[in-house]
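A.B. asks: I'll drop the sequence and a predicted model, then ask my questions.
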Amino acid sequence: MDSVKILVKGEKWMEENEKCGGAIPDTFFEVERLQEFINLGTVKTYAKGSAVMWPGDKCSSLIYVVSGRLRVNKLLDDGRERLVYFTGKHGLVGKLYETCNDSYAIALEDSKVCFFSKEQLKKIFSLNDEIPFDIIRNYLSKTSYYMKQAAEIDYFNPAVRIVRLFYELYIANGVKTGDHYEINIQLSLENISEITGTHYVTASKVIGWLRKNKVMEKKRKKIIIYDAEKLKMMTQGTHVF
């Protein structure tokens, strides 16, 4: 494992990502009630860009984000890395039961996390019987997101999936500004391709077509929607081009 490569990639993502609505795999359901019990777990702090967990780590803990923000990646067999999700304050990274050893987490900003063991969680559940249901809701929200992603990959071609991402961002975070809408988010082509399961060249071509036809434009730190109705119409077919 090339630790320098992973940390450099983590630094790159710190500057490129901000939380933005349900279209982005981010935090999911926040388990706020666990914050009251971090004194029962093991709290650690991580500087921006450092690894919270590595592939192959035997963690056996539920990882809870007290503050800050993490990116969870999956390491593929050929050495490539794939975004799984982001998680911010009150989010969870499930490592209590090991299902795979090929994921790792990078702190995208200075972060504090709490590691809860099975025995510690049992005690917490006895003190607050609503927390297990909050954790279930967190996992169900992840499941729902990836079920939707799997269905869209099967049904829509890559170009439509990219258009649907932009439309979902518009619905969740679009702000009316004059005769257009703005979405304050910093998404690179790599971000877009990983979230939609497409090639970054495809993402570049789709964005270029949308800009040329005055539907929307992607800036470095925001997305501008000029024709929301046309964007919506383009999400309803299986193919765009």
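C.D. replies: Received it, and whenever you're ready, just let me know what you need. Numbers count the residues shown, from 1 in each chain.

A.B. asks: switch to C-alpha atoms for all contacts and neighbour counts from now on
C.D. replies: Will do.

A.B. asks: can you give me the strands in the protein?
C.D. replies: 42-46, 51-53, 61-67, 70-75, 81-87, 92-95, 103-107, 111-116, 175-177, 180-183, 216-218, 223-225 (DSSP state E).

A.B. asks: which secondary structure elements does the fifth one contact?
C.D. replies: For strand 81-87, the packing partners by 3 or more Cα pairs under 8 Å, 6 or more residues apart in numbering; DSSP states H and E come out as strand 70-75, helix 189-196.

A.B. asks: wait, doesn't Ile162 sit right on Glu194?
C.D. replies: No: using Cα atoms under 8 Å, Ile162 is not in contact with Glu194, being 10.4 Å away.

A.B. asks: ok, the two, which is more surrounded?
C.D. replies: Ile162 (22 against 16; other Cα atoms under 10 Å).

A.B. asks: who wins for proximity to Tyr146 among the strands of the chain?
C.D. replies: Nearest to Tyr146 among the strands of the chain is strand 81-87 (9.7 Å), distances taken as Cα to Cα.

A.B. asks: then this one, side by side with the first:
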Amino acid sequence: MTMTTPYDEHSNIMCFSEQNRERLMEIAKERNYPEGSHLFWEGDTADKLYFLKSGRVKVTKSTDEGKELILYMYHAGDIVGQVDPFLAGKHSFTAEVLEECEVAVIEQRDLELVICQHCDFSLDFMKWMSVHHRLTQTKVRDLMLYGKPGALCSTLIRLSNTYGEDLKDGGILINKKVTHTDLSNMIGATRESVNRMLSDLRKKNVLEYDNGMIIIRELEHLQEVCHCEMCPKAICRI
């Protein structure tokens, strides 16, 4: 299996060198997952990684009250999963397919063999794990330190880094429809509070809507509210 599709430079597969990306694909097995299916459920054995060749996947955590918290949104070029080499573990999250996916499935035992055989691969794998941990840490920071307004502003910045398109008039179009319910699930807030915060941002001309899509007009205001630390886009993504 070869990797011929160009992926976004901020996709987490880019943690691996071209040679090591090819090594990953050599041990992978292709599968297709329809929209609405799941790569894995919370509590399943964590013995696989999933490389998305196409499609989108959201990773969620369920609370005791049954509320869904969206932790990550993955797209083509990303590796999904939480394999701990040489250890047996279980998934802490659920991965749901949002758009039909073509996936390269990598078994833990095959991954461990490549890690043992190639020192440069093991270093790239550590780099991938480090990026994933930093992504998690910054999201926890955003959710915990600066309240719901800070969490919302941070999420909007992450969406702009992931799906943003620069407009001629200086705005940034988030080229994916994101509902208020989606945003509430991303920051652990009620839909009503998200509606109120978005309304306040619109009144301040920080953002506007075009055919149901968000356009950010004042990125600096969002950065100020969430005390943005200017993390690289590989980390500051949804």
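C.D. replies: Thanks, I have it. Note that the structure is predicted; figures quoted are calculated from it, not measured.

A.B. asks: before we move on, the earlier item: reformat the strands of the first structure as TSV; add mean neighbour count and distance to Arg33 of the first structure.
C.D. replies: Formatted as TSV, those follow (neighbours: other Cα atoms under 10 Å; distance: least, Cα to Cα, whole Å):
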stretch	mean neighbour count	distance to Arg33 of the first structure
strand 42-46	15	16
strand 51-53	19	22
strand 61-67	23	11
strand 70-75	22	20
strand 81-87	20	16
strand 92-95	21	12
strand 103-107	25	22
strand 111-116	23	13
strand 175-177	12	31
strand 180-183	19	31
strand 216-218	21	38
strand 223-225	24	34
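
A.B. asks: counting neighbours, what do you get for the equivalent of Ile115 of the second structure over in the first structure?
C.D. replies: Aligned by TM-score structural alignment, Ile115 of the second structure pairs with Phe125 of the first structure. Using other Cα under 10 Å, the number of residues around Phe125 of the first structure comes to 15.

A.B. asks: with Phe16 of the second structure instead?
C.D. replies: Quick note: Phe16 of the second structure (other Cα under 10 Å) scores 21 neighbours.

A.B. asks: surely it touches Asp124?
C.D. replies: Yes: assessed by Cα under 8 Å, Phe16 of the second structure is found in contact with Asp124 at 5.2 Å.

A.B. asks: ok, the match of Ile115 of the second structure - contacts?
C.D. replies: 131-132 (Cα atoms under 8 Å, 6 or more residues apart in numbering).

A.B. asks: tell me how far it lies from Leu34 of the first structure.
C.D. replies: Using Cα to Cα, to the nearest Å, one obtains 10 Å as the distance from Phe125 of the first structure to Leu34 of the first structure.

A.B. asks: overlap in contacts, the two.
C.D. replies: Ile131.

A.B. asks: what angle do the lengthiest helix in the second structure and helix 180-187 make?
C.D. replies: Taking DSSP state H as the criterion, the second structure has its longest helix at helix 119-145. Here helix 119-145 of the second structure runs at an angle of 110 degrees relative to helix 180-187 (axes from the mean of the first three to the mean of the last three Cα atoms, to 10 degrees).
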